[in-house]
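Colleague: Only the shape, not the letters, is given here:
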């Protein structure tokens, strides 16, 4: 969720198959039970044929596998390929991929073994986003999307392959689509080219668009096939339709399309692409497709929106707005946010992939959102917050959506009283959450040091007084809990008036119900299978703040047990880590120590920032730092660092390296000896581990330091390579 003046973390038919795979089967004539009717069919790279290597599944924040669809992808070195079997008639493809930071290249494209003259450009330009002002955020947003008209028709069963040429490429998923031919100009419309717009994209077409809008009041502005470059935003847009020939054909290149604080309304934007150049997130910049208001009675449909900060950041009056059948790809912040005073808004049938914050959000700042809904949307891979987030508002509906693969700071759906700024309008009336499907949603919150559930009810800044009705929910393969009731501020506000009626929970990693604040909820007709640890975790925080009353309304099965120890959190199986031998296995992993000094806590040694550091309790040798790598690994090399600043004088630390596979019995891997850290050589020490070393728990046992009376490490890195 993007905010202008204060930033806090907001944190066809679709079939869920085995854990790690999500395949979307689309047909324009059948309504999906949950999610959007999509004009394309998605195929996961890990289910294709490849000469590369599969990565994942992994749920660890900050890895390629954890941000991938299905938590799995395929890594291609130069010369390697992945070959998809085409699932439907198609003439176009969109590929979700990642390349290493700072690199760009191409994928060669083959159809039934024949190389096309066209290539697919791949780049890291829009990826690797850092949001250091957001607590718990790490470098994220690794993936990007690239699309291509094949220039020919392919049929079901044909083979389409992508081969890396000059850089490593991780391929996640391919969307195959039959793109319609360009539409023809509507009678009586005003073409932007008649006002001087350049369809080659060379000249600035901003003024031509403005002149066409002024000339077409009450009518249609036509955007013919071509690419048009705008260098500043449009304003004063009202009582007009902006229409293209289809988003595969009419493309506007700009990072700021409409920016206006008010409009009389009746604005309809449809059937073209707006592709920006946003490469970093700057919350004070209006780098959005729509920033502000379209006015009452408006609509946005058939759009392809990509490489912007936010798709639609809506303020002011937008009563009865309809946003439907659009694609939101690769935003650095939210996909869409209704920022107060949204009445009767319907957001439906949209596809959202790889948003950098909440994919869809309603935030009731200044005035409540009222009577608005998110319905039948398909959301995948929001990489820093929730799939759907409702922050306050009155009589809101979240219905028949499909959300998958949330990461880092988010749930699949969050119903919350987190206000961020005042004046905020908390949840009121009836909040209806019905018919939603959540697949692999929920994530470890590094700020809380424990997880968020697939569906979260959060009394963050005030008690929940609204009636929250959660019905007919399907939750599959949640890495942690299914339903979470929490006061995320840690102040113990009550989460009450919650009813969960009719839910199917399959393969939840820890518990079905994660109750962490005072309050009350009734659960009925909730069936669970494959529960990881126990049915219920009921441990309100702060301790002694109150109790959470869970009422069995009848019809529940498969989750009657209760986690008995509130001092510990149940740990799920987190899957297989990324097998990339160049990956630092210790980065972002849980770290503990025998002691730490002030703010210099153990996690600072594995946070990826060489300027922050762990420092043990002073004057209390010996001290040790332990990192849980998550699974037993054949570690061959450690890279240990102190801050690179020249203010750190050279010093020698004496320590041994110890290892364990179970966390209780440790053996010495490298005997104790002195290691010199010198700013002149980067304050870095490399320690080789003997061949045959296998460990999950890595421990550095420090007995002396010539530069300070404590153990100190700014980064502890572990690698499979020697």
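Modeller: Received it, and whenever you're ready, just let me know what you need. It should be emphasised that the depicted structure is a prediction, and the values quoted were computed from it without experimental measurement. Numbering: from 1, shown residues only.

Colleague: okay, CA-based contacts and neighbour counts for the rest of this
Modeller: Noted.

Colleague: can you list contacts of stretch 107-122?
Modeller: With contact meaning Cα atoms under 8 Å, 6 or more residues apart in numbering, stretch 107-122 is reached by 97-99, 104-106, 146-148, 150, 158-165.

Colleague: Contacts for the longest helix seen in the chain next, please.
Modeller: Looking across the chain with DSSP state H, the single longest helix is helix 206-215. Helix 206-215 is contacted from outside by 190-193, 195-197, 221, 229-234, 237, 240, using Cα under 8 Å, 6+ apart.

Colleague: One more to weigh against that first structure:
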């Protein structure tokens, strides 16, 4: 990180469950006097940075959780129950302010910019409100941020609604809350609205206008007259932003009519600058400013560079199309797109140094309203900041050799990034992702396999739905050295899935050196806990050579490792040839391994502690034959530790003793600590 990290260990502070360091011992839900919280606590994914050293993205900002700051507000959480404000907060805790209250952060290093992650209420009928937040530093430099809930607060069943009073979108679906299919139930069940509210948070960035020093105090105050009944502050990121990049030789978009004040649409001016740059073999330069762009900018054989993502902002409205596009889109919006793969795709595209801000407030899966899209071969994407689009980056191959590095993707309706079909030999590295509405990073091998790709040293925090990192089929792919924190529902930290029509796993899959924290979520429909890493054989067998090596699974809400199939296919598909080695499991609410499928896996040097239930919950395929479970565990040695029930991999459990407790009691583990 670019600033010195002051950690809980350095300060000698206590650490509460959930991995959050606190100054003082105020109970959850109580306010804590400012005098007890004057020393800054810098975290990574709400953890002491020493616990995740070498994992995740190396970012230029310092993360400070609001619950560690000085406040006269109320700490909410910890809580991991879906559809609650604490559950969607980083570290599962935040600070709730009413008008007149504040939270004050002490800067750990020099900074001239901040990012505030927050939540405010929805409008009574949906659609969001705006509300002010005062910002001062050392009592001066007064600024006002205008917060909004227009891009948050979704409701109901997938693909969700903006209407808090809406009836069920799919009354023919099974509903856990009533344990019924409403359309076939007489009398129909009463479903309380708003039904399943979620996606509560958003974030905003602010340049402070000057550089402040370590020890200066940034106070966020809700004005006494705010129209927001409450404001929840989750965290503050502080950063020292460098000067704008200037390129005097490139094709400057201003020369082609672009408006840096955002009053006129600049899309046509961008097109002219790109065409000129292609003819003259120049780069395109976008100077500081906010540029209105309300459609896709098609890019091919071009380098486009902004002044930096804090200075060059490409911002657009979502625009309804007069007739649906051939791909099914009913809207368009701001985005940089390579040509369609069917038309040959684009090559030699290089995008860097600007922000993309969309206007997507609902999920329509057919809409191409992504920040980056299309097919881009031999290309690079670096140093972008993308928010409020449907998917930050969605690629439809075939395409090859794409490098995606050093980007920030936040506040998405769906994924942050998806390699969708036929993406090969590509790398996603050192990117920071927060608050996605679906998988943070995904490889989805629909129709054509993704192959030889790597997701490395990325940070993924608080995916509201689905997984931090997911791999759906494919060949010879790698997930390495990532940090994944706080998945919230219907997914978990790392997912390996034969589902969604994906091509089979072939060759090998390597999952190495990753850390998950506060993962292992509750699966609403199955009514069981998932693993921090979970394998799901729904459409096909999973039988490629899969190596899970050197990973840390910390503070798991339920299981650390799960291998599962669905009931209708429990006798059709299996999971085999998965090898776990050099794994550390620090805290499970239930088991280390939950096996709910036929097949087998091997375990070597898997060390566990603070295990809440029996180490292995082996249900197999639920046929319970007299020969033992249909799932076998192979002990290759060095598997140590456990919990109150004894060694996690007890000799009597091998190779396939049935130890099936379908829903064991959950024992909340202590906070992670040095191994």
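Modeller: Happy to help now that I have it. This one's a predicted model, so the numbers in the text were calculated from it and none came from an experiment.

Colleague: What's residue 307 of structure 2 aligned with over in structure 1?
Modeller: Using TM-score structural alignment, the partner of residue 307 of structure 2 in structure 1 is residue 245.

Colleague: Skipping its backbone neighbours, what lies nearest its match in space?
Modeller: Spatially, and ignoring its direct neighbours in sequence, residue 245 of structure 1 is nearest to residue 183 (4.5 Å; Cα to Cα, 6 or more residues apart in numbering).

Colleague: which secondary structure element contains residue 34 of structure 1?
Modeller: Under DSSP states H and E, no helix or strand contains residue 34 of structure 1.

Colleague: Please pull up the equivalent of it in structure 2.
Modeller: With TM-score structural alignment defining the correspondence, residue 34 of structure 1 maps onto residue 55 in structure 2.

Colleague: One more: residue 226 of structure 1?
Modeller: Taking TM-score structural alignment for the superposition, residue 226 of structure 1 sits opposite residue 289 in structure 2.

Colleague: what about the closest residue in space to its match that isn't next to it in sequence, neighbour count?
Modeller: Nearest-residue entry for residue 289 of structure 2: residue 260, 4.4 Å, with adjacent residues in sequence omitted and distances by Cα to Cα, 6+ apart. Counted with other Cα atoms under 10 Å, the neighbours of residue 260 of structure 2 add up to 21.

Colleague: got it, and residue 343 of structure 1?
Modeller: The tally of other residues near residue 343 of structure 1 (other Cα under 10 Å) stands at 21.

Colleague: if I pick the aligned residue in structure 2 for it, what's in contact with it?
Modeller: When structure 2 is aligned by TM-score structural alignment, residue 343 of structure 1 is paired with residue 424. By Cα under 8 Å, 6+ apart, the contact set of residue 424 of structure 2 is 398, 399, 400, 401, 450, 451, 452, 453.

Colleague: same deal with residue 407 of structure 2?
Modeller: Counted by Cα under 8 Å, 6+ apart, residue 407 of structure 2 has contacts 381, 382, 383, 384, 385, 386, 430, 431, 432.

Colleague: quick one on the thing from earlier: in ChimeraX, select just the buried ones from the contacts of stretch 107-122 of structure 1.
Modeller: Typed into ChimeraX, the line below selects the buried ones among the contacts of stretch 107-122 of structure 1, using 16 or more other Cα atoms under 10 Å:
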select :97,98,99,104,105,106,147,148,150,158,159,160,161,162,163,164,165
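
Colleague: In strands, which of the contacts of stretch 107-122 of structure 1 appear?
Modeller: Among the contacts of stretch 107-122 of structure 1, the members found in strands (DSSP state E) are 97-98, 104-106, 146-148, 150, 159-164.

Colleague: Figure out how far stretch 421-433 of structure 2 is from the centre of its chain.
Modeller: 15 Å (Cα atoms, centre = their mean, to the nearest Å).

Colleague: Not counting its neighbours along the chain, what's nearest residue 238 of structure 2?
Modeller: Excluding the flanking residues, the one nearest residue 238 of structure 2 by Cα to Cα, 6+ apart is residue 114, at 4.5 Å.
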